[in-house]
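*Asks:* sequence and predicted model, in that order:
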Amino acid sequence: MFKFFKKQAQVVLDKDPATESLWDSLLTSPSVKAMAYYRMAHRLYLNNKKILAKMLAKRARRITGIEIHPGATIGENLFIDHGMGVVIGQTAKIGNNVTLYHQVTLGGVSGARGEKRHPTIEDDVMIGAGAKILGNITIGRGAKIGANAVVVRDVPPYATAVGIPAKVVQKKATPSYMYVI
């Protein structure tokens, strides 16, 4: 567990210019606290201790202002900047090295049980403050979502989407280090 805290604190230190040290990150970052609670709750959820997992997630929300359903799947190095008002739904999937700003919602648009209702966020995505990503859609690797955008359709890799409803305003070519086979 100590390795996790140190790694998560380092993510915050690397991405937040206001954070001055690992101790600063460990002791004051809501992102570090929310991810620690999420990892514990997710483990309980996967071990069919769902009520206990949800209780732990609710405690995390009260402490951090960040609501992460324990059924969500989150990769490594998620950075939640500021965090207040962030909501991550039950069937959301988040890749590695993703950044979420405050008041981001990864929400569902259907109430059907047993189906994927929340978005998939691929690796290296940045989602601006107040953005709402809704439904079973995919935000492609390296994409950027502008502040307050409402996204209800897939966003291709390395694209930038803004507006209500969000529209792609810029597409970048795949980075040169990526090879298509």
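*Replies:* Noted; the coordinates are in hand.

*Asks:* when you work out contacts or count neighbours from here on, use the C-alpha atoms and nothing else.
*Replies:* Will do.

*Asks:* which parts of this protein are helices?
*Replies:* 2-15, 22-28, 30-46, 50-64 (DSSP state H).

*Asks:* which helices and strands does the third one pack with?
*Replies:* When contacts are defined as 3 or more Cα pairs under 8 Å, 6 or more residues apart in numbering; DSSP states H and E, helix 30-46 sits against helix 2-15, helix 22-28, helix 50-64, strand 79-80.

*Asks:* what packs against the longest one?
*Replies:* So that's helix 50-64. For helix 50-64, the packing partners by 3+ Cα pairs under 8 Å, 6+ apart are helix 30-46, strand 67-68.

*Asks:* kindly report the same for the shortest one.
*Replies:* For strand 79-80, the packing partners by 3+ Cα pairs under 8 Å, 6+ apart come out as helix 2-15, helix 30-46, strand 99-100.

*Asks:* out of the helices and strands packed on helix 30-46, nearest to residue 122?
*Replies:* Evaluated over the helices and strands packed on helix 30-46, closeness to residue 122 peaks at strand 79-80, with 13.9 Å, by Cα to Cα.

*Asks:* any residues touching the closest one, and which ones?
*Replies:* With Cα atoms under 8 Å, 6 or more residues apart in numbering as the test, strand 79-80 has contacts from 11-12, 15, 30-31, 97-102.

*Asks:* with distance to residue 54 as new columns, can these be given to me in TSV?
*Replies:* Below are these laid out as TSV (distance: Cα to Cα, whole Å):
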residue	distance to residue 54
11	26
12	25
15	29
30	18
31	18
97	25
98	23
99	24
100	22
101	23
102	22
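
*Asks:* for residue 154, state which of the residues you listed is nearest.
*Replies:* residue 98 (16.7 Å).

*Asks:* that closest one contacts residue 77, doesn't it?
*Replies:* Yes - using Cα atoms under 8 Å, residue 98 makes contact with residue 77 at a distance of 6.9 Å.

*Asks:* so residue 138 makes contact with residue 122?
*Replies:* Yes - the pair residue 138 / residue 122 is scored as a contact, 7.4 Å apart, by Cα under 8 Å.

*Asks:* and here's the other structure:
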Amino acid sequence: MFKRIKEDIDTVFDQDPAARSAIEVILTYSGLHAIWGYRIAHVFYRRKMYFIARVISQIARFFTGIEIHPAARIGRRFFIDHGMGVVIGETCEIGNNVTVFQGVTLGGTGKEKGKRHPTLEDNVLIATGAKVLGSIVIGENSKVGAGSVVLHNVPANSTVVGIPGKVVVRNGVRCRRDLDHQDMPDPIMDRIRHLETELAFVQDQLKKERERSSVNEHSTL
């Protein structure tokens, strides 16, 4: 147990340059408190003491602002940076060396039974405010950009951005021109441009039809 606690503290130092001392990390890092609370709750959950497990998880949620269902499966060296608003669902599976930031949701998409939450393989990073929804797999060494909504499987060694999330880098090769924020996929703007193109076509056809009708009228006279 003490070896795992030390490993958790070392993970904070590895991931957060703001960490200055072990006592500071132990007393002030809510992400660390949430993980420790989860691990205690998970022990009770595995022993089918579901009520006690949920009570512990809700107490941890109250003090940290991070909600981790005690049934979730989380590997080693899991790091939650800042953490407020993080939600990790019941059937989530998280590998080793995974990092998530504040506002991340690893959730389901409805009332389906069974596996309904994401699986994050080793070395995955989920950036601020991202939503990963459904029984999907985020492949190892992949990254999900801030504010993205991911609804489909992500292959290993990929970077995903946008709403809905799209792979923009895979195995070090860019699938798009770059990763600047202004170039992130914008399906709403794409749809508006499509409608503008259709409207311009319709207006052009109406104009031609009016001109044709006007010529016919003059010919009749």
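*Replies:* The structure has been received and is ready for your questions. Bear in mind that the values here come from a model prediction, so they are computed numbers and not experimental data.

*Asks:* re earlier: so can I have a markdown table of the helices of structure 1 showing mean neighbour count?
*Replies:* Converted to a markdown table, these look like this (neighbours: other Cα atoms under 10 Å):
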| stretch | mean neighbour count |
| --- | --- |
| helix 2-15 | 18 |
| helix 22-28 | 17 |
| helix 30-46 | 21 |
| helix 50-64 | 18 |
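
*Asks:* out of these, which gets nearest to residue 142 of structure 1?
*Replies:* Smallest distance to residue 142 of structure 1 across the helices of structure 1 (Cα to Cα): 15.8 Å, for helix 2-15.

*Asks:* and the closest one, how far from structure 2 on average?
*Replies:* The superposed helix 2-15 of structure 1 is, by mean Cα distance after the TM-score superposition for structure 1, a mean 1.4 Å from where its aligned residues fall in structure 2.

*Asks:* residue 8 of structure 2 corresponds to which position in structure 1?
*Replies:* Residue pairing (TM-score structural alignment): residue 8 of structure 2 is matched to residue 8 of structure 1.

*Asks:* give the contact list for its match.
*Replies:* Applying Cα under 8 Å, 6+ apart to residue 8 of structure 1 gives the contacts 32, 35, 77.

*Asks:* kindly recompute the last result at 7 Å.
*Replies:* By Cα atoms under 7 Å, 6 or more residues apart in numbering, the residues touching residue 8 of structure 1 are 32, 77.

*Asks:* distance of it from residue 23 of structure 1?
*Replies:* Shown here: residue 8 of structure 1 relative to residue 23 of structure 1, a distance of 12 Å by Cα to Cα, to the nearest Å.

*Asks:* can you point me to the longest helix in structure 2?
*Replies:* helix 187-220.

*Asks:* can you redo the helices and strands packed on strand 79-80 of structure 1 as JSON lines with distance to residue 82 of structure 1?
*Replies:* Formatted as JSON lines, those follow (distance: least, Cα to Cα, whole Å):
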{"stretch": "helix 2-15", "distance to residue 82 of structure 1": "11"}
{"stretch": "helix 30-46", "distance to residue 82 of structure 1": "7"}
{"stretch": "strand 99-100", "distance to residue 82 of structure 1": "9"}
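
*Asks:* returning to that earlier point: reformat the helices and strands packed on helix 30-46 of structure 1 as CSV; add distance to residue 150 of structure 1.
*Replies:* What follows is those, written out as CSV (distance: least, Cα to Cα, whole Å):
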stretch, distance to residue 150 of structure 1
helix 2-15, 25
helix 22-28, 30
helix 50-64, 23
strand 79-80, 19
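
*Asks:* count of residues packed around residue 96 of structure 1?
*Replies:* The number of residues packed near residue 96 of structure 1 is 17, by other Cα atoms under 10 Å.

*Asks:* so what's it up against?
*Replies:* Residues near residue 96 of structure 1 by Cα under 7 Å, 6+ apart: 75-78, 123-124.

*Asks:* quick one: buried ones out of these?
*Replies:* With neighbours counted by 16 or more other Cα atoms under 10 Å, the contacts of residue 96 of structure 1 contain buried members at 77-78, 123-124.

*Asks:* between these, which is nearest residue 50 of structure 1?
*Replies:* Nearest to residue 50 of structure 1 among these: residue 78, at 22.9 Å, using Cα to Cα.

*Asks:* what's the local residue count around the closest residue to residue 108 of structure 2 other than its chain neighbours?
*Replies:* Excluding the flanking residues, the one nearest residue 108 of structure 2 by Cα to Cα, 6 or more residues apart in numbering is residue 134, at 4.5 Å. Residues contacting residue 134 of structure 2 under the criterion other Cα under 10 Å number 24.
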